[in-house]
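A.B. asks: Fold the following for me, if possible:
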Amino acid sequence: MKSWIKARGEGGVPGCSSAFARRSLATRVLGRYRLGESPWGRPAATAPVMPGRNKAASASSLDLPSREQEGDSSRGAKARAPQDESDGEGGDHGPNPGLGDPEIVKSPSDPKQYRYVILQNGLRALLVSDLNNMDGTPSVMSSDGEDEDSEEETDEDDDSGAEIEDDKEGFDDDYDDADECDSDEDLNDPDSDLEELTDKDEVKKRARTEKQSAAALCVGAGSFSDPEDLPGLAHFLEHMVFMGSSKYPDENGFDAFLKKHWGSDNASTDCERTVFQFDVQRKYFKEALDRWAQFFIHPLMIRDAIDREVEAVHSEYQLARPSDSNRREMLFGSLARPGHPMKKFFWGNADTLKHEPKIYKIDTYTRLREFWQRYYSAHYMTLVVQSKETLDTLEKWVTEIFSEIPNNGLDRASFDNLTQPFDTPEFHKLYKVVPIRKIHSMNITWALPPQEHYYRVKPIHYISWLVGHEGKGSVLSLLRKKCWALALYGGNGETGFEQNSTYSVFSISVTLTDDGFKHFYEVAHVVFQYLKMLQKIGPDKRVWEEIQKIEANEFHYEEQTDPVDYVESLCENMQLYPKEDFLTGDQLLFEYEPEVIADALNQLTPQRANLILLSAANEGKCHLKERWFGTQYSVEGNIKYWSDLWASDFVLNEDLHLPEENRYIATDFALKAPDSPETEYPVKTLSTQQGCLWYKKDDKFKIPKAYIRFHLISPLIQQSAENVVLFDTFLNILAHNLAEPAYEADVAQLEYKLVAGEILLGKFLFTPAVFEMIIEQLKKTYFNVLIKAETLAKKLQFLPLVHPCPVQFRVMDLPNIHLLCKVKTLNKGDANSEVTVYYQVECLLWMHMEEPCFDFLRTKQTLGYHVYPTCRNTSGILGFSVTVATQATKYNSELVDKKIEEFLFCFDEKIKTLTEEAFSTQVTALIKLKECEDSHLGEEVNRNWNEVVTQQYLFDRLAREIDALKSLSKADLVNWFQAHRGNEGKVLSVHVVGYGKHEGDAEVPSSSDVHNACSEIPQLTFLSACTLVNITSIKDIKAYTSALNVLPYHKILK
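C.D. replies: Here you go, the predicted structure:
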């Protein structure tokens, strides 16, 4: 279990916004720190629950312990080292060859089989066979997978790999830290999830998450190993290994191969680890493994590709700069002792990898190859493969393919001698920071000795649970009553930045109200009072056992997770835990050792803390600047009163105490016998004038879990902009009122969330102070959404609500011309631009388009880090778009628009010459994708719920789409694309333009140097097209759209 607990807030705080006032599990799993993701305080949208897997006899499964058994294990708290090469060799499976490894402890709900092998070159591999069905019985082998060796296909035109970017929201700070809110993106129209099919709806989601086969490899080296004169080299190498291999030299071949068979891949760089993962349809898994393994056997990394890929790394860095969490992380790392790797610049950019090496005559190409030879050694690597194959087959494949990875025989890089990196005078001070967003946030951080080896006790998780609690007696409960705080997070996300071999972070982040900001010292004092109370009473066994029970319940009845995510997590676990704890080490609590907990707890004192206060009110008062991200900050010691108070034996607060016993922890997991015949799809069991009820009995996963969803429809909500804001306010006040009484049930996995349109009726009271607090935070939330270029680009298509009007689902019918709407970004000083070209298409078209789009616009043209096509369903009106995120310091948005058109012209020629065999392969891949079974109950629920919310009720939509695909011809696709691409096509280009020399900005201010007041009403600045021809520019969205025809909402029922 990741030890990051958040107390939820309201009014624009994480998950609470225009569309959502969301509540979910209080225990959050943070995304691992990636170069390209926010490393600090990034909560997942929900805590992943891994779906109901039944017991398989071939491996050990964990039974729920009784109260007497819990915590009484004879095993010590200190972890054993992860299995090393002397622990065993591949192929030795004891008396049960062909079966799983009985030493690997797994959930009783897990039907998969596991085997751990060590290859002769030292690579350690975990084989995962998911041949069994949910009920534990073997599944029938499909004809296309009975004999992979005899059915291998070769693709002469698909010869290697190139890294795919993260999802377009990859490291965006729509969730990027605790104080910034979890998802301003949620302010998007709730129907937007239905519009962007590629990334948010069934097509992209299923493509990325339901692969039958997946693999992940973790290299035990990362950015800590960067040389001092080449910052970012580890991250750059992670990019470069994708650019072709000796066996498959085509630069974009691996990506093309995966896309052809509906696969995906990615990679990420952490402080001490680098992870690569991919998934693909099972029939092509062996060939994909061979292609992928060449990255580690003999990557080309040719000189010609270096400059181009440096631009991709630089674009990634530029996209990360406007993130407050990334900026705070860089500032935090700069406080480490000289010589500690945390002071390094992990991201890398064009200066560190290209320009400065040229000045100092550093051969980046040679150093890159030397870095690969030193750190990409087989004995540092852990591999996980998962497929519907037997364990013996998987072992054969892994042995044949991965034994070729070289072993350099050198000891693994170690940094465990560099402990206490933050025991410096600079660390123990107050830092005031000017943020990008309009937020008030206080972050209190301690750097503890490394805690990874206490994973069986999980002391930080115990402390996090209490600090992040929001029930009676908690820190947040008291701060809410004073209207000082909206949200609170506490703990450690187990990212490389927060936990590594040199230190472990414990951090508390409080999202402050305007009044809370004025009293931030008092807020800090409440936090210190609570910690002192915990230190005084010591660890509490009852609380620890409650946490243990909740985690054990979740593990015992876990739902299956997406294969590609599952293997990624396991390959990192293999670097940290011994074999028997590969599946349990990051989740379960094993031993209650109060002295271990007390040791960590007693270090959380004011004198050892670092305080960072982020607020726009710091503007003009911060005259220092961090080197890499340009963060403006000031440093000051605590004022004398607080320094003296915190150094003394200050008085405790009687309002702060341990939470009461949680009465909501489940104890009865028996499934109820069905009282009606089972049905394949939901059935309507009740219909009245007021509404209807749909019901579906779970006959597939058979886990003790239920979903209940209400869609309460009111025409008043969206009649005007004022009504929308009033409803936002209502939802957020409601979430505020429910937070404390519902918290215990929430953490016991009785989850709820409030979504615009889903209203909990009943007693609704609030104070004027709460109202003002919510209103002020909503202003900040709205503003923080609009300053993001990609969000503004989406919103420009909507007609402003000026006068109240009847609400209907409507879409503007675009004229048969090329329209351009070009505006300046609202975030002054932000260089990032977003260009989207929209055509008013089908999933199959997107399948053909994604890989060549990435190859042309990113790999070859290096226009930006995020490049993607998107299929859109806008209230039943289909379309497609191509989006490029670039920087105004590098390219003019009109040039990017031209390049998109150039790509589409080339793509037109490509599909004309597409062979019938290639077309048939893509159609078959999409059919196979749609035939994939749901991986967990929530996925089935979401698909059926979408039919209810859109009032289409086509629960067998996938089956109908499969039938339609079977009758589709290549000519249909070509004719359709050409019809929508010619002079009669309906095209809308939306440019949100950043600040930079290529957009005519002579002097570009730093993001921290400009003032964006959330109290000001943002005004769009419309720009004219200078170089685009045959374009009609829009200078007034309201005036232009008022003259267009309106298309009614169209239900897709055939």
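A.B. asks: C-alpha only now, for contacts and for neighbours.
C.D. replies: Will do.
A.B. asks: Now the top helix by length along the chain: buried residues?
C.D. replies: Ranked by number of residues, the top helix in the chain under DSSP state H is helix 721-747. Within helix 721-747, the residues that count as buried by 16 or more other Cα atoms under 10 Å are 724-725, 727-737, 739-740, 742-747.
A.B. asks: Give the next helix or strand downstream of the helix or strand hosting Tyr114.
C.D. replies: Here Tyr114 sits within strand 113-118, counting by DSSP states H and E. Per DSSP H and E, the first helix or strand lying C-terminal to strand 113-118 is strand 124-129.
A.B. asks: Before we compare anything, build this one as well:
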Amino acid sequence: MSSTKMGTVERIAEDLLKPELDDRSYRVIRLPNKLEALLVHDPDTDKASAAVNVNVGNFSDADDMPGMAHAVEHLLFMGTKKYPLENAYNQYLASNSGMSNAYTAATETNYFFEVAATSHSGDEKPDTPTSPSATQAKGPLHGALDRFAQFFVEPLFLESTLDRELRAVDSENKKNLQSDMWRLMQLNKSLSNPAHPYHHFSTGNLQTLKEDPEKRGLEVRSEFIKFYEAHYSANRMKLVLLGRESLDEMEEWVSDLFSHVQNKDLPQNRWDDVQPWTAEHLGKQIFAKPVMDMRSLDIYFPFMDEEHYYESQPNRYISHLIGHEGPGSILAYIKAKGWANGLSAGPLPICPGAAFFTINVRLTPEGLKNYREVARVIFEYIAMIKEGEPQQWIYDEMKNLAEVEFRFKQKTPASRFASNLSSKMQKPHPREWLLSTGLLRKYDPALIKEALSYLRPDNFRMLIVAQDYPGDWDQKEKWYGTEHKVEDIPQDFMADIRKAYETTSANRLPDLHLPHKNEFVPTRLSVEKKEVSEPAKTPKLIRHDDHVRLWYKKDDRFWVPKGTFNISLRNPLVWATPANVVKARFYCELVRDALNEYAYDAELAGLDYSLGISIFGLDISVGGYNDKMSVLLEKVLTSMRDLVVKPERFSIIKERLTRAYKNAEYQQPYYQVSDYTRYLTAERSWLNEQYASELQHIEVEDVACFFPQILRQNHIEVLAHGNLYKEDALRMTDLVESTLKSRTLPESQWHVRRNVIIPPGSNYIYERTLKDPANVNNGIEYLLYIGDINDAVLRAKLLLFAQMTDEPAFDQLRSKEQLGYVVWSGARYSSTTIGYRVIIQSERVAGYLEHRIENFLSMFQKTLEEMPDSDFERHKRSLINRRLEKLKNLGSETSRFWSHIGSEYFDFVQNEADAANVRSLTKSDLIQFYNQFINPQSTTRGKLSIHLKAQATALASTPQQQKTQLLTRLRTLLEKAQLAVDADRLEAAFAEVEVSSGDERLIVDTMKTVLDGMGLAEQQTKQALDSMASSVGVELKHIGIQPKRFEGQSGQTVNGFGQEAVTYITNVPEYKARLNVSAGPNPVTDISEFEDFDAKL
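C.D. replies: Sure thing, here's the model as predicted:
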């Protein structure tokens, strides 16, 4: 116990069960106001974090105001009594290497942030403990925590931000409207019991949160405040705090900052007296039409709530068997029949008191035709499981694997760690077990049998998703518009299901059986730990000849019995043409398909592999527990070498690839836009539509003849990293050579990556119309070319500029201007060049988005020039901390090494070089950088914009609608100039004007007629018309009309030129042919300096 002004702080637990290598200290406390907190002391962390999970979510929304909880989540960020500036919190985090986010779920709302753990930059030595600055000043965590705590003490719900944040919620909802995940989730919810909050529309939109409530006479701000006051209480809050500070100091901070959160002693949110589905919702088959080309069968069983069964977790036994992919499994059988591409199974917790168990099958075209047979096989397998007693050896195997995973669990990013744990604290786990909730502690066969009893024919419904079946959908879901049809499962079909459920071993399909014992369970888990003064920053080349380059590093940092063996088989054929790319991808899919049953056991045992293509050739990776790594590697290599292309599997995978390429063009615009940027900036790159076109003509013999050419001759690049000895690395490399028996590929034939150079003074725009006819969102990537990626000083300037504009761009373009939910800015790295980019997804047309980006960049000139030195230095320190952030686990170091090897610059210490270069930059350096590369008035900057245009749009679609919108906007402009214009007068003046023509002169002249008739002073009229002339083009773009500039109009200058300076790219090969290309990668350090053939590692 410890005492505070507010009362006694109760210490709940300190001896938390933790992983073997966890060097953190933990303490769980409860404040006098019943807020519970987990304090985590990590002496070495460079990122501190906090998260608060509140036991209230969208299930608590008012029935007639869906989205309330989500809206409140947004509004809490917008200023508090102690820190009233709406972006004070995010500004503070941005200047201290931080970030924040939040999410709203069914019964919880989770807020979290991370920030630099210390106030000094990563390459500086901290103050000594005896120095005044060390004893008096508190680090960035305290400042962030103070601002964060005020969300729960006294938020302002600022009136000035209300409309903007509700529009942000609306934009977030519109982002999801064409997402099948969201559409199908809401369909299930909408087709549920209206008396249960599962029925709610969770996100909310402008209609539900503003327009409809206001029509009912509600003052929406008051409603949100009432929701907050009714549901936010200290006893419903769980806090996790991670930092370098001692547990005692953190306890003092939490007590000081969070004891003021009001405790209303609210009960836990539960809905025990009602279920999401009643009898009338079961026994149904629901057919739904997706946006993407996909086919699936989902079976849903109302299931037991396992909240209090945390020791035995019976669902895991059932999920393991039904979701198994090895021999004897459901998937193995239906895949052999050609009916399925994949299967998954597991629980879906809904809320305390309710859950589902779901089985998802990804169907082939034949599987769709036979979905009844697929369902029958599933119920026959369930019958097999329930027929006998649960098998303890299966449970013990799962228990053993869970213990191994927990024992060697590595650190995760700070904010993810805090957010996840704060959510777990809402569950009734013993606090000593908070870190180990994945362990299986108790074998309870009776409980497994009880859980199995929920999986029966009178307790399920099914969802069949396909674009072309049955075709007669007769309903549309209210919130997302998903076409669907609901009907009772036909009697003959239900009879087949009951029959399957009642089968015995005598008449069951002989191909179905329980899995065999997993031979990949790791047994050798020792790690030879040798202390080093400092971990090695680079791998070494322990073999380097014409055929093989083997990079190696034995782990000296994380000490886990894991490793990774990455291979790149370099062959220029793979990336020579779009057809070759498709054939290579086809080959990889066929190999993975052939290996699926074998490799599944390895995956369960923490050992995985991947096989894919890159611009260099084929990439293979085997990683996980190193005990049986070479066994899996050998199987992968022999499967690659000996692949037989079977026509029946070829057809299934061809159909799958066809859908994949098609669906890629139905992704959200902000996903797609980067593909187009890559297409326009890489010397050799293609689009999904080009791959799809080639795929149509590829047959079995094409793939069968192609892959031996790749394997026959190549250069082998290898990275062996982790708990591996030098001999292990050399032996596995020999295995690659001896298995594939390839010839050496001369270096002169290696593919060289290069990028086109966007020349100074250029202003390119590339426009594409999105394929999805129902997507209302447009997208833009606005890219400014900066220069050579290997220019370390230029790279540092770009990174610092990106750091300085990150929060202001988001605040201006998203928060204030509400252009869209997706707004992102930052550095863009290509193979050999770097640039600065802004990405926005919005209902507004791309031309208008471009104008607003230009406006932001123009405004930032003043921000930069007037930036106080202290703010400039804070930005530098924040960036340095980011570049020097510690690696969290072995996999992150492997990824870093492999990325630098693949770049061919071999710049393994790039982050440290960046930090050093940033430290020496001055504000004048950044002003010069801005004027040369960023300033819209610059004649030396090069710009490329990609505009993705929606077919469907929320903007006006008819000339009359466009006119109405424009007149509304013109009236707003005049009102800002304190000129009130009668709406009828305005409409009468524009009655015969064709606004949709975009004729700016005609619009301004018509406005002059209106103003002349108002009897205004001549100077007042002139000022209003001058303002109108400079703004009307932007207003036309805003409603989707391309303006026509009139003669003599100066307008906005872009890149030193007028509007006519824009070059629209209509022929990409021709555009690329006109531009210079960069040099290929040149190693930062001579590769021979990494050679260490005799190292005793």
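A.B. asks: Whatever residue of the second structure lines up with Phe254 of the first structure sits in which helix or strand?
C.D. replies: Phe254 of the first structure maps onto Tyr89 in the second structure, with residues paired by TM-score structural alignment. In the assignment (DSSP H and E), Tyr89 of the second structure maps to helix 88-94.
A.B. asks: What span of the first structure is the next helix or strand along the chain from that helix aligned with?
C.D. replies: Counting by DSSP H and E, the element after helix 88-94 of the second structure in chain order, helix or strand, is strand 99-104. Alignment of strand 99-104 of the second structure against the first structure: residues 264-269, by TM-score structural alignment.
A.B. asks: mean deviation (superposed) between that stretch and the second structure, please.
C.D. replies: Aligned to the second structure and superposed, stretch 264-269 of the first structure gives a mean residue distance of 0.5 Å (mean Cα distance after the TM-score superposition for the first structure).
A.B. asks: For Asn911 of the second structure, pull up the helix or strand it's in.
C.D. replies: Per DSSP H and E: helix 910-919 holds Asn911 of the second structure.
A.B. asks: now do Leu187 of the second structure
C.D. replies: helix 180-190.
A.B. asks: Just tell me the aligned range of that helix in the first structure.
C.D. replies: With TM-score structural alignment as the criterion, helix 180-190 of the second structure aligns to 324-334.
A.B. asks: swap in stretch 356-369 of the second structure?
C.D. replies: On the first structure, the counterpart of stretch 356-369 of the second structure by TM-score structural alignment is residues 505-518.
A.B. asks: Centre of the chain to the longest helix of the first structure, how far?
C.D. replies: Taking Cα atoms, centre = their mean, to the nearest Å, one finds the center of helix 721-747 of the first structure at 24 Å from the center of the full chain.
A.B. asks: Okay, helices next: where are they in the stretch 151-300 of the first structure?
C.D. replies: 192-195, 197-200, 202-209, 233-240, 253-260, 285-297 (DSSP state H, counting those that start in this stretch).
A.B. asks: Turn those helices into TSV, columns for distance to Leu588 of the first structure and mean neighbour count.
C.D. replies: Below are the helices of the stretch 151-300 of the first structure laid out as TSV (distance: least, Cα to Cα, whole Å; neighbours: other Cα atoms under 10 Å):
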stretch	distance to Leu588 of the first structure	mean neighbour count
helix 192-195	34	19
helix 197-200	31	21
helix 202-209	25	20
helix 233-240	32	24
helix 253-260	35	26
helix 285-297	32	22
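A.B. asks: out of those helices, which comes closest to Thr513 of the first structure?
C.D. replies: Among those, the nearest to Thr513 of the first structure by Cα to Cα is helix 192-195 (29.5 Å).
A.B. asks: between the helices of the stretch 151-300 of the first structure, which one is nearest to Thr883 of the first structure?
C.D. replies: helix 197-200 (12.2 Å).
A.B. asks: helices and strands around the closest one, which ones?
C.D. replies: Contact analysis of helix 197-200 of the first structure by 3 or more Cα pairs under 8 Å, 6 or more residues apart in numbering; DSSP states H and E lists helix 202-209, strand 866-874 as its packing neighbours.
A.B. asks: Where does it end up in the second structure?
C.D. replies: Using TM-score structural alignment, helix 197-200 of the first structure pairs with nothing in the second structure.
A.B. asks: Please list the outside residues in contact with that helix.
C.D. replies: 167, 193-194, 203-205, 843, 846, 869-873 (Cα atoms under 8 Å, 6 or more residues apart in numbering).
A.B. asks: now Thr366 of the first structure: how far from Ile297 of the first structure?
C.D. replies: The spacing between Thr366 of the first structure and Ile297 of the first structure, counted by Cα to Cα, to the nearest Å, is 17 Å.
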